[in-house]
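In: My questions are about this predicted structure, shown below with the sequence.
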Amino acid sequence: MADDKSKRGKPDRDRISLSEAYEVAYFAKKHGLSKEDAERIIKRHGSDRDAADKAAQRLK
């Protein structure tokens, strides 16, 4: 799913796009993960940021 830059606000902030390298990099840096671990979490939990954040916290 492509990230539509014209759609901003809460619905867009609630999602993480694997197709956007900067979003994956930010998620990895935020949680102190490698890029590969971040991608694995996002793939497993989908684009839902809350679910991915919780999974990253459990991984620490």
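Out: Looks like it came in fine.
In: going forward, measure contacts and count neighbours with C-alpha atoms only.
Out: Noted.
In: Helices of this protein, start to end?
Out: 10-13, 21-31, 35-45, 49-59 (DSSP state H).
In: any idea which residue sits dead centre in this protein?
Out: Central residue of the chain (Cα atoms, centre = their mean): I16, 3.6 Å from the mean position.
In: Quick check, that one in contact with H45.
Out: No - contact status for I16 versus H45: not in contact, 10.1 Å apart, counting by Cα atoms under 8 Å.
In: one more structure, for comparison:
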Amino acid sequence: MTGLTHKLAPDRSKINLQDRMELHYWLKHFRLSQEELQRAIDKVGNSAAAVRKELAV
């Protein structure tokens, strides 16, 4: 079955800023700008739980 593509569901426990659709999801979810989200990730890492805790959401 080579040649078939199977896109897996995004891992919602991690924030991937490299994936445009995932980035849009997280920006909307947290109601932040990309710069604000980047600062939070730089501070606590890309764990969604850690970012939630940092933002107190």
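Out: Received the coordinates, thanks. This one's a predicted model, so the numbers in the text were calculated from it and none came from an experiment.
In: returning to that earlier point: which residue in structure 2 aligns with the residue nearest to the centre of structure 1?
Out: Aligned counterpart of I16 of structure 1 in structure 2: I15 (TM-score structural alignment).
In: what about the nearest residue to its match once chain neighbours are set aside, neighbour count?
Out: Once flanking residues are discounted, I15 of structure 2 sits nearest to N46: 5.1 Å by Cα to Cα, 6 or more residues apart in numbering. Residues within reach of N46 of structure 2, counting by other Cα atoms under 10 Å, total 18.
In: for V51 of structure 2, same thing?
Out: 22.
In: next one: the one 5 residues further on
Out: One way to gauge burial is a neighbour count; for A56 of structure 2, by other Cα under 10 Å, it gives 7.
In: try R58 of structure 1
Out: R58 of structure 1, neighbours per other Cα under 10 Å, totals 8.
In: who touches A38 of structure 1 in this structure?
Out: Contacts for A38 of structure 1 (Cα atoms under 8 Å, 6 or more residues apart in numbering) come out as 24, 27-28, 56.
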